[in-house]
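Enquirer: sharing a sequence plus its predicted fold:
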Amino acid sequence: MKNNILVLNNHGLGDVVMSFSFFENLLSNDSKSKILVLFKSNLEKELFTLTLVYDKNQSRFKLYSMNEIKKLFLYIFRIKKAYSLGINEVKSKKLFKILGIKEYYLAHSYEYIKSKSTNVLHNEKILHKSLLYDNLLYLSDRFNLNNTSKDFFVDLENVNDIGKYIVLTGGSGELEKHKRWTSIGYRGLVEKIIDNTEYKIVFVGSSSEQKIVDEILLNIENKYQEKIIQLNGETSLKELIKILRNSSLVVGNDNGVLHIASACDSKILGLFGSTDYLITGPMGNYIEIIDNRIECAPCYAKDGNIEGCEDNICMKGISSKQVYNKLKAILKL
């Protein structure tokens, strides 16, 4: 009977992207075990199915979302080992105890307290989340790790009838509004790009983030509208990946789309201040960061409060001129 390895990966899209190299390394160092993965929702699960690591190893994987957690109990006596990728330590331990798993490893990038546990990694190591997850493998089995920045997704038919364009993504989770750059900042950037370049602007994100785009474009002059394409809530994950791959540049604050763009190996300009880009920022070959970190940042890590502060002056301190100047340097304008 083959052993199973359980991986808890039930955070958002960004965390799932950060785990891609973890799974590549896990499979390359374990040729027999079946990998059971628990995702937050079907959206995160779907994103993982578009990766090369899944496409080439489908028979090795069993994927679940949180509403399918009961199915895991079918494997209760066959799970040998488990990894928790940035999940609440108490919840992870409880689940592992219920499943009878004795060998497990935890990664919690936002815990600043020290732990006596020998199988817990914290970000006192100053590790990016992707590397933190990979270090769980090293901790458990002394694996050979291969950390690469590349396009992690399967080949998709690329059809681009938009022309030259720059993607803007200004959303974030409802509990993470402190990550967002200002609507005024994005609007000023849109105007500068259209006034001074040949690029079109493409907005992407979820349908619930359309209100952010509406606020950005509120009362913007008609001359800009013809070069703006709004695709919030209009794309599948496959279509989003194609749009990000074909873009000249992706500009945005800390969110899932920015991480998906990094997994496409796209050019990225990330806007940070309230979160630590060294831990949760995008990783890739073409990453530029504007970091307006102030004394209190990262504002939700020290006490575990995901809602952050009510006045994200760090993000408000980033100007559209500053972002446009960095954009020009990246695109050699």
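Expert: Arrived safely. Just so it is clear, the structure is predicted and the values come from calculations on it, not from any experiment.

Enquirer: for the rest of this, base every contact and every neighbour count on C-alpha atoms.
Expert: Will do.

Enquirer: ranges for the helices of the stretch 201-333 of the chain?
Expert: Counting by DSSP state H, counting those that start in this stretch, the stretch 201-333 of the chain has helices at residues 210-216, 222-225, 237-246, 256-263, 277-280, 313-316, 320-331.

Enquirer: got the angle between the fourth one and helix 237-246?
Expert: In this case it means helix 256-263. 60 degrees (axes from the mean of the first three to the mean of the last three C-alpha atoms, to 10 degrees).

Enquirer: can you tell me what sits against helix 256-263?
Expert: With contacts defined as C-alpha atoms under 8 Å, 6 or more residues apart in numbering, helix 256-263 is touched by 12-14, 17-18, 149-153, 169, 172, 204-205, 241, 244-245, 250-252, 267-268, 270, 281-284, 287.

Enquirer: try stretch 79-88
Expert: 3-11, 19, 92, 96, 99, 101-110, 133, 136.

Enquirer: mind running it again at 7 Å?
Expert: Here stretch 79-88 makes contact (C-alpha atoms under 7 Å, 6 or more residues apart in numbering) with 3-9, 92, 101, 103-109, 133.

Enquirer: can you tell me which of the residues you listed are in helices?
Expert: Residues of the contacts of stretch 79-88 located in helices (DSSP state H): 92, 133.

Enquirer: put the buried members of the contacts of stretch 79-88 into a PyMOL selection.
Expert: Selection of the buried residues among the contacts of stretch 79-88 in PyMOL, burial being defined by 16 or more other C-alpha atoms under 10 Å:
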select buried, resi 4+5+6+7+8+9+92+101+104+105+106+107+108+109+133
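
Enquirer: next up, a structure to set beside the first:
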Amino acid sequence: MKDLDPKNIIVRMPNWVGDLVMATPILFDLRQKFPKATITAMIQKPLCELLKKDENINELFCFKKVKQLFLRRKENKNIIENLIEGKYDLGVLLTNSFSSAWLFYQGEVKNIIGFRKDFRSFMLDKAINYPKEKNHQIDKYKKLLEILSIEKSNSKPKIYLDKKEIEDAKELLYQRGYKNNQKLIGINPIAKYGKAKCWPIERFKEIAKKLSKDENNFIVFFGSSTDREEIKKICLDMPDRIINLAGKTTLRELASLISQLDLFLTNDSGPMHIAAAFDIDQVALFGSTSDLLTGPDSEKAIVINKKVKCSPCFKRVCPIDFRCMLKISVEEVFDKMIKILNNK
């Protein structure tokens, strides 16, 4: 495939926010290699919102993930028909599932490349082994591009916003009481993957209390609609300079707000990677997962990881004493944050 000159490329993007953001350099590298090609990014709703303004793609192929069997068959039929109609001459699978390869195969996508996973190799035109080395996820994605003679680049994750989106984010903050002279601090106390990735929520509350003692600090809690009530409890009896936007933003609104932060405190999560894509100062807390594999790709990110014996376990719920996160103290996190804020 080294001499391939595709005219119509489709890239199946990952299904989690963080993985999606870490995969954006692939779109950039493909655009650099094939500047005249039409590049389509295929991704689940609502994650496709994040790529809406991406300058490296020509089209977005958004689809729904359907659980009910009959509806799933109908959705898959529509996907296959659209793939056939697209006449794609290069398919890049950044997902490892059998189903994603099957859809490309049934959709008559030519020159399908991907990792040798989930008994799907017979549907791929070129399959390589999933890297066993402890490389960052971004580098693993880039390994696939070697099939196309694209050497590993220094491209980094990036999310594209327009001027209006940024202005709207600022207006939302102004309506909630934020002033331009204040330092804007975001806190993301949740991780969708599971509780094992989350620092105890009461410690995030302690951090917010400490930060709120300085009237120059304005603090925003982020989260999904399912986290709203839990975060609401944190914000009770707190100063007006601490607000809860959990479940009140779209993905693009969340990205726009994060892009304006002076500092971000977060678990290993999708919003952590969004902040890294904007090169925002952040303190990222790791326990059950590995910052070597999925850490924020930004020189402005400070990672706290106690690297206890049982970590990384990659479990959704800790089966023992949660030592990886409990060893991270409020004082250590607060000190890191204050050092960053004092330098602004």
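Expert: Received, thanks. Worth saying up front: this structure is predicted, and the values here are computed from it rather than measured.

Enquirer: returning to that earlier point: need the winner for burial among the helices of the stretch 201-333 of the first structure.
Expert: Mean neighbour count (mean count of other C-alpha atoms under 10 Å) peaks for helix 256-263 among those, with a mean of 27.

Enquirer: on average, how far is that one from the matching bit in the second structure?
Expert: Plainly put, helix 256-263 of the first structure ends up 1.4 Å away from its match in the second structure on average once the two are laid over each other (mean C-alpha distance after the TM-score superposition for the first structure).

Enquirer: quick one on the thing from earlier: Throw the helices of the stretch 201-333 of the first structure into CSV and include distance to residue 126 of the first structure, thanks.
Expert: Output for the helices of the stretch 201-333 of the first structure, formatted as CSV (distance: least, C-alpha to C-alpha, whole Å):
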stretch, distance to residue 126 of the first structure
helix 210-216, 33
helix 222-225, 43
helix 237-246, 29
helix 256-263, 19
helix 277-280, 7
helix 313-316, 21
helix 320-331, 26
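
Enquirer: out of these, flag the one nearest residue 196 of the first structure.
Expert: Residue 196 of the first structure lies closest, by C-alpha to C-alpha, to one member of the helices of the stretch 201-333 of the first structure: helix 320-331, at 10.0 Å.

Enquirer: mean deviation of that closest one from the second structure?
Expert: Mean deviation for helix 320-331 of the first structure: 1.3 Å (mean C-alpha distance after the TM-score superposition for the first structure).

Enquirer: so that helix aligns onto which residues of the second structure?
Expert: Using TM-score structural alignment, helix 320-331 of the first structure corresponds to residues 330-341 of the second structure.

Enquirer: so which of the contacts of stretch 79-88 of the first structure are in strands?
Expert: 4-9, 103-108 (DSSP state E).

Enquirer: do you know which of the helices of the stretch 201-333 of the first structure lies nearest residue 27 of the first structure?
Expert: helix 256-263 (18.6 Å).

Enquirer: where in the second structure does that closest one fall?
Expert: Using TM-score structural alignment, the partner range for helix 256-263 of the first structure is residues 270-277.

Enquirer: that stretch: how far from the chain's middle?
Expert: Centroid separation between stretch 270-277 of the second structure and its chain, computed with C-alpha atoms, centre = their mean, to the nearest Å, is 6 Å.

Enquirer: about what we covered before: of the contacts of helix 256-263 of the first structure, select the buried ones using a PyMOL command.
Expert: Paste this into PyMOL to select the buried members of the contacts of helix 256-263 of the first structure, with burial taken from 16+ other C-alpha under 10 Å:
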select buried, resi 12+13+14+17+18+151+152+153+169+172+204+205+241+244+245+250+251+252+267+268+270+281+282+283+284+287
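
Enquirer: ok, back up a step: of the ones in strands among the contacts of stretch 79-88 of the first structure, closest to residue 161 of the first structure?
Expert: Of all those, residue 161 of the first structure sits closest to residue 9, with 35.9 Å by C-alpha to C-alpha.

Enquirer: strands of the first structure, start to end?
Expert: 4-9, 34-39, 61-65, 79-85, 103-108, 120-122, 165-169, 200-203, 228-230, 249-253, 268-272, 287-291.
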